[in-house]
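>>> just coords:
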């Protein structure tokens, strides 16, 4: 090869290394990895968020672990994420989700049977077909709360 060709090749290689296309090709795998890990991070956040909300307080130290405000928040989160299972249990007047609802609402153990019966009788009001999911959930939460820790408030 002649010196002229080497100079031409060196010039082309030099031009390509400074070329935006080359830079983009070099960066592409890193950008793709960053986008993928960002998506995984967002998805992980979506999966963990209900648990985080369930176990943490917005103002640390303001609510004790057994405070009514904390109990109400746990009840709301449970009902929000279990509304379809609760619908089934309320219709039957029995089931593990209904028992959990009673416990989270603070219904005394000796009143659980009465709680189950009252919830079953209120099914058509709680889960009226004209209500949205959040509205049904709110009615369910309020009814359970009124029979438990919300009595007398």
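Received, thanks. No experiment lies behind these values; they were computed from the predicted model shown.

>>> For the rest of this, base every contact and every neighbour count on C-alpha atoms.
OK.

>>> quick one: contacts for residue 91?
Residue 91 is in contact with 120, 123, counting by Cα atoms under 8 Å, 6 or more residues apart in numbering.

>>> mind running it again at 6 Å?
Each residue near residue 91 by Cα atoms under 6 Å, 6 or more residues apart in numbering is listed here: residue 120.

>>> what helix or strand does it sit in?
Per DSSP states H and E: residue 91 is located in helix 68-92.

>>> Okay, one more to line up with it:
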């Protein structure tokens, strides 16, 4: 009888891991910053959303407490969480992906590459986004990188 709780916990963990492995993937995700409890990102393997489409989840009811969360449960389903990006980089990737006219592809970086400078050049060439906005994104991106490298150096 004493073994039952650990057996139950083991079965629950195994069931959760099976559910997680079958769950849709949310790439390039971010928590909503407008007071709502949902996530934005690109969906893969979702039964109701086209592959590589950007959108938002239903309300979040639980999220993995790890520093790099690997799952989130919403009112409607469980999601595996893929890459996330700092705010300015994510916005650059969002606009680059949107202006490519193509859905995101699983296994490829959001925005088409990891070359942020070429994404900024591409965004400037479209003429669809004000130059001041792109310049602001570029400054914010380089500030993020500088802050990240400063933090990494100070923790060594």
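Great, that's in hand. What you are looking at is a predicted structure, and each value in this text was computed from that prediction instead of being measured.

>>> What does the superposition give as a TM-score?
Here the TM-score for the pair of chains, by TM-score structural alignment, normalised by the length of the first structure, is 0.28; 73 aligned residues with a Cα RMSD of 5.0 Å.

>>> re earlier: residues of the next helix-or-strand element following the helix holding residue 91 of the first structure that come out buried?
Moving toward the C-terminus from helix 68-92 of the first structure, the next helix or strand (DSSP H and E) is helix 96-105. By neighbour count on 16 or more other Cα atoms under 10 Å, the buried set for helix 96-105 of the first structure is 97-99, 101-105.

>>> Remind me what the very next helix or strand once past helix 96-105 of the first structure packs against, helices and strands.
Remark: after helix 96-105 of the first structure, the chain's next helix or strand is helix 112-121, criterion DSSP H and E. Secondary-structure packing of helix 112-121 of the first structure (3 or more Cα pairs under 6 Å, 6 or more residues apart in numbering; DSSP states H and E): helix 68-92.

>>> Okay, buried residues for the helix it packs on please.
Buried residues in helix 68-92 of the first structure, counted by 16+ other Cα under 10 Å: 70-80, 83, 86-87, 89-91.

>>> And the buried residues of helix 96-105 of the first structure, which is closest to residue 124 of the first structure?
Residue 124 of the first structure has its nearest neighbour among the buried residues of helix 96-105 of the first structure in residue 98, at 15.8 Å by Cα to Cα.

>>> so who does that closest one touch?
Residue 98 of the first structure neighbours (Cα under 6 Å, 6+ apart): residue 89.

>>> Pull the most distant pair out of the buried residues of helix 96-105 of the first structure.
97 and 105 (12.1 Å).
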